[in-house]
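In: Just the structure for this:
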Amino acid sequence: MSNIPSKEQILQWITDNPGKRSKRDIAKAFGIKGAARIDLKRILRELQEEGHLEKVGRTYRDPDKLPPVTILSVQAPDDNGDLFARPLEWHGEGVEPRVLYTPRTADPAVGQGDRILAKLFAVEGSDAEDHQYTAKLIRKIGTNPRKILGIFRKGAEGGVITPISKGSDKEWQVRAGDTHGAKDGELVEGELAGPKARMGAPRARITTRVGDPGAARAVSLIAIHEHGIPDSFPNKVVAEADAAKPAGLTGREDLRDLPLITIDPADARDHDDACYAHADEDPGNKGGHVIWVAIADVAHYVTPDSALDREARKRGNSTYFPDRVVPMLPDRLSGDLCSLHEGVPRAVIAVRMVIDARGEKIGHTFHRGLMTSVASLSYEEAQAAQEGTLSERTAPLIEGSIRPLFAAYDALKIARAKRQPLELDLPERRIELDDAGNVTSVAFKDRLDAHRLIEEFMVLANVAAAETLIAKRTPLLFRVHEEPSPEKLEALREVAASAGLTLAKGQVLQTRHLNALLKAAGEDTSELISISTLRSMQQAYYNPENFGHFGLALKSYAHFTSPIRRYADLIVHRALIAAHGWGPDAKIDGLSPDEIERLEDTAKLISGTERRSMVAERDTSDRYLAAYLSDRVGAEFGGRISGIARFGVFVKLDETGADGLLPMRALGQEYFHFDAEAQTLMGADTGTMISIGDRVLVKLAEAVPVTGGLILELLEHDGKAPSRGSGRGARKGGGRGRGKPPARRKVSASKARKTKLRKKQDRSRP
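Out: Predicted structure coming up:
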């Protein structure tokens, strides 16, 4: 009996761990095995008989308290208009508690007879005489139906919803009373309205009128459906998330005294990483630093082969649009239990890393713990504080948190300069929307040191995760980025040569060689070299085998820092749990044998979902930009050529970063020879050379929000109007000619790159 806990200890543990209340959980928590389980069973039975515990199924709970998340039945409003609700289950000996429902502005309408899943908050003081709990809506029961997006076509008795997806001919019938006032031709969102009839199309009811299919609010919805991105969670998945309870301290290190802070975009809804740094007190590491990076412990809540896990694996990652996020996990997890909100205890997996004065990592350890963020800062707040502009929020943090973080970052910059990852500094645009979903501005994001600080910390943590799992011989998914293929590398050499630059042959390519090339490019050719270097890169992917990360110049790299939004990171978290044998649940939420067996399949799946999201996000940005520019048709814009194809030239506009197409017919009335390897066009009559990176002045001829297409007309190329040429082969061929192209005249070139490239033209026919 010496290792059997007291009744008081059992009751306290059940109170601290509301999500783990079975006899098996209790036995694991206190290390009770074998015959001692009989004594535990006896004590639990005594607690039950004494009224301290109630057994529901295989779990135990205090019968005189409502669980923190429960199902309620909404009652009629009282004389004051307040809505009260009663729990569907009450097993206590006292009077059933009264629950006041307190709706938020964005909550859907709730009325008498509705059943809701709600989060409860105990009421104390004098208010408890009127009601003992307040309730916040999580979800109306039965309101997680399959969504439908399509164009509404009005009929005599209602109408039909026709799909927007290409190749689909399915329609949904809408009764007259279920149209929600939709007009003919509107883009609408709906839900299935009952079982399919034996004959005819299935029925649906319209729930939201999105409006004009070409309007700004519609574009992300169209991309979601076009690319097959799941945007609603099955009821079972939502129920699992709703049933989750905050993790306690059992089996975890107490990290709540560490002044960890989160630094994110100002509009971030979730915070999945926190950091803290301080000078290393070890006299043997003078000038060194200790860096802590703590990541939300998603694996605690999303266990292998659960409904949540299967859905997360299917999605692979979250998808981000200017007006919405399609999350990998339900909001109960991504925005609450797995978000490191300020002042709230949260379960994490943390890594403590020690770096020397030159930023080299000399040691690290992983920890499964419980932390509390002391502050949630934006990048701008952290940057301003470091530069001396303190606010009421940042003043108390400057010495203990912010300055030590930047001091550690200064050391990491030295190591980065030595390692020389690829330094492609291409601007990232940000699309700003108003409440109606219309684009108000398109600006290029600022790159602050605060951004770079977090990036370097995350890279270091990801390296530590990969190295630990390799050392412990634990299977994992690596983030792989292979070096450019010989063909793409040769094309880059040709482009460099055309600009009078050299990328040497006969050596193993390293990122420092590409950085030297990027640095050598002058103002006129920097964008040409940057775009061409980016085009030469392979796409990163996930793989259970380690092939290194070329772009970051790292031998081993694994995604560890964002398990809320990337399934690969969740796999790495589970691998760390299994490798360390953390806590009583290591076999439950660690990497399972089944997962190890299918790691290759998982890697292919989530590499595909990542590409799917990238394309959907790009398509959505294109549509928003086309909508934004649609009222500026006829306006003139400066830009640079960003791509060349047989059918025309792509131009990236300076003002917005939008990509438009110059069709061949817009380039002038002469025949153009296309060189696919060098990505150039050369005029047959004038010798005009068109290359990536060239400056152009264009006029916007057409903007189509539904497709995201921008059609341009060429006004000037490198400061000159397009040549009229002889007109041979241009009028009927759209710039490509018909039949045999005309003979080429010898033309003197003013630039070395024109001479070099002209010798290649016989290899390519348009």
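In: When you work out contacts or count neighbours from here on, use the C-alpha atoms and nothing else.
Out: Will do.
In: gap between the nearest residue to E527 once chain neighbours are set aside and F647?
Out: Here the nearest residue to E527 in space, its sequence neighbours aside, is G693; by Cα to Cα, 6 or more residues apart in numbering that works out to 5.5 Å. The gap separating G693 from F647 is 18 Å, by Cα to Cα, to the nearest Å.
In: Name the residue in these two with the higher neighbour count.
Out: Shown here are G693 and F647; by other Cα atoms under 10 Å, G693 has more neighbours (22 against 16).
In: tell me the secondary structure for the more buried one?
Out: Secondary structure state of G693, per DSSP: H, G, I helix; E, B strand; the rest coil, is coil.
In: Tell me who's in contact with the nearest residue to I431 once chain neighbours are set aside.
Out: Of all residues beyond its chain neighbours, the one nearest I431 is V442 (4.8 Å), with distances taken as Cα to Cα, 6+ apart. V442 makes contact with R429, R430, I431, E432, T656 under the criterion Cα atoms under 8 Å, 6 or more residues apart in numbering.
In: want to put them side by side, so please do this one too:
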Amino acid sequence: MAQRPHGLPSRQQILDFIASSATPAGKREIARAFGLHGQEKITLKALLKDMADEGLIDSAPGRAFHKMGGIPKVTVLRVVEIEGATVIAVPESWHGDAAPPKLRVIDRGRRGTAFGIGDRMLARTEEAGNGWVAHPMKRLARGEELVLGVLRLEGDRLWLKPVEKNERRELLVSDAGDAGPGDLVMAEKTGRPPRITARVTEKLGKPFEAKSFSLIAIHKHNIPDRFPEEVIAEAERMAKEPLGEGREDLRHLPIVAIDPVDARDHDDAVWAAADEDPGNAGGFKAIVAIADVAYYVRPDSALDKQARKRGNSVYFPDRVVPMLPETLSADICSLKESKDRAALACHLTIAKNGALKAWKFTRAVIRVAANIAYEDAQALVDGERVSTSLDTNGGESRSSRAKSRDVAPDLLETALKPLWACWAVLAKARAAREPLDLDLPERRVVLDEKGRILSVAPRERLDSMRLIEDYMIAANVAAAKALEAKKAQVMYRVHEPPSREKLVALKEYLATFDIAFALGQVVKPATFNRILAKLDDHDSRPQIMEQVLRTQTQAYYAPANHGHFGLSLGSYAHFTSPIRRYSDLLVHRALVGAYDLAPAVQQTRLAPADAADLSMVGELISAAERRAMAAERETIDRYVAAFLSEKVGEVLETRITGVRAFGFFATVEGLGGDGLVPASTLGDEYFRYDEASQSLIGEQSGERFFPGQRLPLRLVEADPIGGALRFALPDGAERAPMRPSRGGPRKDRRPTGRRGRPANIRHR
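Out: I've put the predicted structure just below:
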């Protein structure tokens, strides 16, 4: 009997289920055993097809086979090295005594350069005169051969406990190298099912040391975190470049940079003033000045290749893994107070209704009047006294109660009040187009100087944050339209409307709350806003908001424009963050070339190779963005679990975030983290799973557990390494986790139904 995981099962879990099933197991039986529904079934179908391509299962599920011996003519490879245009891969499954052979990937369709370290492919192989080569046939989902985990000693044997919360099975360590119990390690799976073992390939340190939680994410997701020496040397050399002739001088304007209190870099600054043109009465002039990264990072340079490889900066509570070396990202390209900086300036003419009447782009030199934290800017506008202090991390922070030097008082009149006045008309345009309004809280982890957790709490949402967002959106729209006017290449930020399948699922979900949702209508962001507006302070509002978010498609980068559904915009490009996003750097280069912006036009415009293959670049940076988002989210979960580890045994206020047949998930109110309450701990009565309402219902008592429900739960377990939590009802006895046995009576377990479903769960 298979243990059902939360979400899609792994390849190994599918193989284990097929091997232990008494009858032939097809897609339907696998889906039923693992409690999969809707979109999960579609994803399962694709996974099973990949497994067949990989040679793990054949077309008649029930028999599993694995290729052995030398390199098969068609096999699965994993990319291990990339040097320029050369991609090197090794067989994913290798059982020889020697090291696995390296194959040079030859992709005449030019898709080879789109592969990254750790990517997998189904490939045709052949032996050439100087070694083996591979011809890609199909890109596959990332494999699970490498395992990140912590070593545990049991008796005289070492076991590897994976950090992945969905990977429950520990592996016997066949070779630990110089690692010992308690070490965080990277290991590779060896052997064949059912005798899979782990061989340690790299010791990473102690898992509970400062900065280890982000280190786990960096290694798990193969995020490049060290710059080659040639890249650092080039960054230092380019940082000494003069600003260049021909720049517009904007140093006389009180331009300010308004950022988070814990910002690591400052790549945007803003200025606004009432438009004196009688033809634009009630309108404004505004400038969004962005660090001129394209001037320092030239196409096809070592810096450029490294930035493209990274795709974006990755932000963790304890560190940032920057896209560019700190010489540029934290210094010469960062718009710092009272420093002359190269900028690409977006000049905007804004009508009194918030519409963009005109725009112009120039290369400029600016001198930021002040770096102001969101909290300080808000406090100044609200009439409070604000000053600068040192935060608990030892860096510069802002506090309206501090006693250090004051922010210049004249900035309120010369900079902030005009910015707020202009924002008032920009807000009119935003209200008119009705973008998707999902106010989901962002968690902020505050650490002390030693990396210890001081607090975890939602980040306060201020008007100053919305103000900066609207200026950035206006500049991004202007950049896209300016390039379209020149018929130039644009790297669009695309967000397509939800698919019909997701809308059908949302309709069924909303029906359980007696909320009507017509599928025949033209769905716009305002459609979802109206639904949320009706809920007001309803207990289920946060959960319904999250369900609406899950209904949306994932945004991506591409040269083909399909609009931005969430922002309700027809043309949208990312222009405002070239320090941390490669997409924005490409947009800057395109603008420089399209409008012949001096200085150094030829050296800083969009490279012909990029312009010719912008789709491939879009795929690369979109994948890097998804990788960064996953790493950041998982790291926050680990910090939350570590913060809560001292509260194990306590009863906490929680909210149910999801219900499945095997139990429900809950999050701690005001803190976050996601923990399971297994159905086996809910009591002795039968609970049936109502799929339409996503609820568990007691057949005798009628007690219901449903998404959005608030209830106190006892914290039973907090695993900082996996970022996982486990809860139980406060007055219930915690049952031991149920494990399948290999025969004989299971007196300590509850009776089970077919396909491993606990008997206290029945589907309607």
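In: Need the TM-score from the superposition.
Out: Between these two chains, after superposing, the TM-score reads 0.68 (TM-score structural alignment, normalised by the length of the second structure); 564 aligned residues with a Cα RMSD of 3.5 Å.
In: out of the contacts of V442 of the first structure, which are buried?
Out: Among the contacts of V442 of the first structure, those classed as buried by 16 or more other Cα atoms under 10 Å are R430, I431, T656.
In: In the second structure, which residues correspond to stretch 268-277 of the first structure?
Out: Residues 263-272 of the second structure are matched to stretch 268-277 of the first structure when aligned by TM-score structural alignment.
In: One more: stretch 310-319 of the first structure?
Out: The aligned range for stretch 310-319 of the first structure in the second structure is 305-314, by TM-score structural alignment.
In: Quick one: end-to-end distance for the matching stretch.
Out: End-to-end for stretch 305-314 of the second structure, by Cα to Cα: 17 Å.
In: what's the answer for stretch 213-228 of the second structure, then?
Out: End to end - Cα to Cα - stretch 213-228 of the second structure spans 24 Å.
In: Could you give the residue range in the first structure aligned to that stretch?
Out: Under TM-score structural alignment, stretch 213-228 of the second structure corresponds to residues 219-234 of the first structure.
In: now the matching stretch: how far from the chain's centre is it?
Out: Centroid separation between stretch 219-234 of the first structure and its chain, computed with Cα atoms, centre = their mean, to the nearest Å, is 15 Å.
In: in that stretch, what counts as buried?
Out: Neighbour-count burial for stretch 219-234 of the first structure, counted by 16+ other Cα under 10 Å, picks out V219, S220, L221, I222, A223, I224, H225, I229, P230, D231, F233.
In: what would those look like in a markdown table with distance to D762 of the first structure and secondary structure?
Out: Listed next are these as a markdown table, based on distance: Cα to Cα, whole Å; DSSP: H, G, I helix; E, B strand; the rest coil:
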| residue | distance to D762 of the first structure | secondary structure |
| --- | --- | --- |
| V219 | 44 | helix |
| S220 | 45 | helix |
| L221 | 47 | helix |
| I222 | 44 | helix |
| A223 | 41 | helix |
| I224 | 44 | helix |
| H225 | 45 | helix |
| I229 | 45 | coil |
| P230 | 49 | coil |
| D231 | 51 | coil |
| F233 | 56 | coil |
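In: element containing the most centrally placed residue in the second structure?
Out: Taking Cα atoms, centre = their mean, the centroid of the second structure lies closest to M629, which sits 1.2 Å from it. According to DSSP states H and E, M629 of the second structure maps onto helix 614-644.
In: The next helix or strand after that helix vs the first structure, average offset?
Out: Using DSSP H and E, the helix or strand that follows helix 614-644 of the second structure in sequence is strand 651-660. Overlaying the first structure shows strand 651-660 of the second structure at a mean distance of 1.5 Å from the equivalent residues (mean Cα distance after the TM-score superposition for the first structure).
In: Who are the packing partners of strand 651-660 of the second structure?
Out: Packing partners of strand 651-660 of the second structure (3 or more Cα pairs under 8 Å, 6 or more residues apart in numbering; DSSP states H and E): strand 663-668, strand 695-698, strand 710-719.
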